[in-house]
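S.K.: Sequence isn't available, so here's the structure alone:
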């Protein structure tokens, strides 16, 4: 999207429009580098262009303040819409000289085990009829099939932060505890628990997409 400044000519009283260049979203920036949404955000986070803000379901990547203060990017927070960011030509030029190094740094961090795990997960997703696993589902899949991976390594594979991995690991642990507690109940206790659940209970973990 091209942005313009309107400048008033005090002598003639007319407004003239001056182009500020073409501004694009983060996803569109990823398209320029042939990258998906998660991967481009991972690279931009490494370059400290993006930061993670919010908590739980409201967590999202936003432009770092220094980018906005330099006038290289804008946070769009129009009322009634989801917030998003756009980046201008100057930031794209700044990124172009650092992009390959960021990719090389990321590649060096990948160990043989992470490469193997990433390929296995990609193969599993490719054979699914319902599309790729969500991040939450992918974390559980990696723990089950590659239990030796660290949180950082799983973050590299899924292109999310270590904090996000920790969050879903904690959710998984709580689900396992609940399942074990349910298994330990006798039949009458299970029936009583089921009857107390709301009829509109959400879909199970593996049904969610």
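M.R.: Received it, and whenever you're ready, just let me know what you need. All values reported here derive from a predicted model rather than from experimental measurement.

S.K.: going forward, measure contacts between C-alpha atoms and count neighbours the same way
M.R.: OK.

S.K.: and the residue nearest in space to the middle of the chain, helix, strand or coil?
M.R.: Nearest to the mean C-alpha position of the chain, counting by Cα atoms, centre = their mean, stands residue 38 at 5.0 Å. Local secondary structure at residue 38 is given as helix here, using DSSP: H, G, I helix; E, B strand; the rest coil.

S.K.: any idea how far it is from residue 82?
M.R.: Using Cα to Cα, to the nearest Å, one obtains 18 Å as the distance from residue 38 to residue 82.

S.K.: swap in residue 143?
M.R.: According to Cα to Cα, residue 143 stands 33 Å off from residue 82.

S.K.: Neighbour count for the two, which is higher?
M.R.: When residue 143 and residue 82 are compared on other Cα atoms under 10 Å, the one with more neighbours turns out to be residue 143, at 16 against 8.

S.K.: which element is residue 19 on?
M.R.: Taking DSSP states H and E as the definition, one finds residue 19 inside strand 14-22.

S.K.: try this one side by side with the last:
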């Protein structure tokens, strides 16, 4: 999206338009590199472009002050978001491949441990696990693994992993709701032997 800045010339009373350039949201940047919204935020956080703020990754205010982006803290949509300047996009492009490679290298030992643990667990079972069971086991025992890591371990697509994790989340939610529901108080049946 093309961003412009309008300033009032106090001598002439006219608005002067200054073109800032083509800004891009973080999700749009992920689309450009072919990664999803969660993955692009992880990469940019690892790169140092985004910082953790509560439960979100946001552009630090110091970056806004240096012209690397703009924070939209209270947009009409209700969800705060950030846009990255062309200068920031150029810096990201320079560091993208190295950062992704570093993240993948960090994930490799974790994936190896998870695969070894899954193989050990499979050896104790009488029957082979289904893919859904293996996905759920990895989610339960290695919750920090990304969907693509689980997919690589099992040799399936990330979409299939996503399908099974969504189903797992629904099943967990149903079980939690059932557990939280109070047990109705059922009166005892009348004793017919006491009638005289």
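M.R.: Nice, thanks for sending it over. This one's a predicted model, so the numbers in the text were calculated from it and none came from an experiment.

S.K.: Would you mind reporting the TM-score between them?
M.R.: Their TM-score after superposition, calculated using TM-score structural alignment, normalised by the length of the second structure, is reported as 0.59; 142 aligned residues with a Cα RMSD of 3.6 Å.

S.K.: rewinding a little: okay, buried residues for the strand holding residue 19 of the first structure please.
M.R.: For strand 14-22 of the first structure, the buried set under the neighbour-count rule, 16 or more other Cα atoms under 10 Å, is empty.

S.K.: could you point out which element follows it?
M.R.: Sequence-wise, the next helix or strand downstream of strand 14-22 of the first structure (DSSP H and E) is strand 24-25.

S.K.: quick one: secondary structure of residue 3 of the first structure?
M.R.: Residue 3 of the first structure carries the three-state label strand when classified by three-state DSSP.

S.K.: Spatially nearest residue to it (excluding sequence neighbours)?
M.R.: Excluding its sequence neighbours, the residue lying closest to residue 3 of the first structure (Cα to Cα, 6 or more residues apart in numbering) is residue 20, at 5.4 Å.

S.K.: dump the residue contacts of that neighbour.
M.R.: 2, 3, 4, 5 (Cα atoms under 8 Å, 6 or more residues apart in numbering).

S.K.: which residue lines up with it in the second structure?
M.R.: Mapped onto the second structure by TM-score structural alignment, residue 20 of the first structure lines up with residue 20.

S.K.: Tell me where the second structure has strands.
M.R.: Residue ranges of the strands in the second structure, as given by DSSP state E, are 2-8, 15-22, 24-25, 51-53, 56-58, 69-72, 81-84.

S.K.: and the fifth one, which stretch of the first structure?
M.R.: With the alignment judged by TM-score structural alignment, the segment of the first structure matched to strand 56-58 of the second structure spans residues 60-62.

S.K.: To what extent is residue 102 of the second structure buried, counted in neighbours?
M.R.: Look at residue 102 of the second structure: counted by other Cα under 10 Å, it has 14 neighbours.

S.K.: residue in the first structure matching it?
M.R.: Counting by TM-score structural alignment, the partner of residue 102 of the second structure is residue 105.

S.K.: how far apart are the strand holding residue 19 of the first structure and its match in the second structure?
M.R.: If you overlay the two and look at strand 14-22 of the first structure, the average distance to its match in the second structure is 1.1 Å (mean Cα distance after the TM-score superposition for the first structure).

S.K.: what angle separates that strand from strand 2-9?
M.R.: Strand 14-22 of the first structure and strand 2-9 are oriented at 150 degrees to each other (axes from the mean of the first three to the mean of the last three Cα atoms, to 10 degrees).
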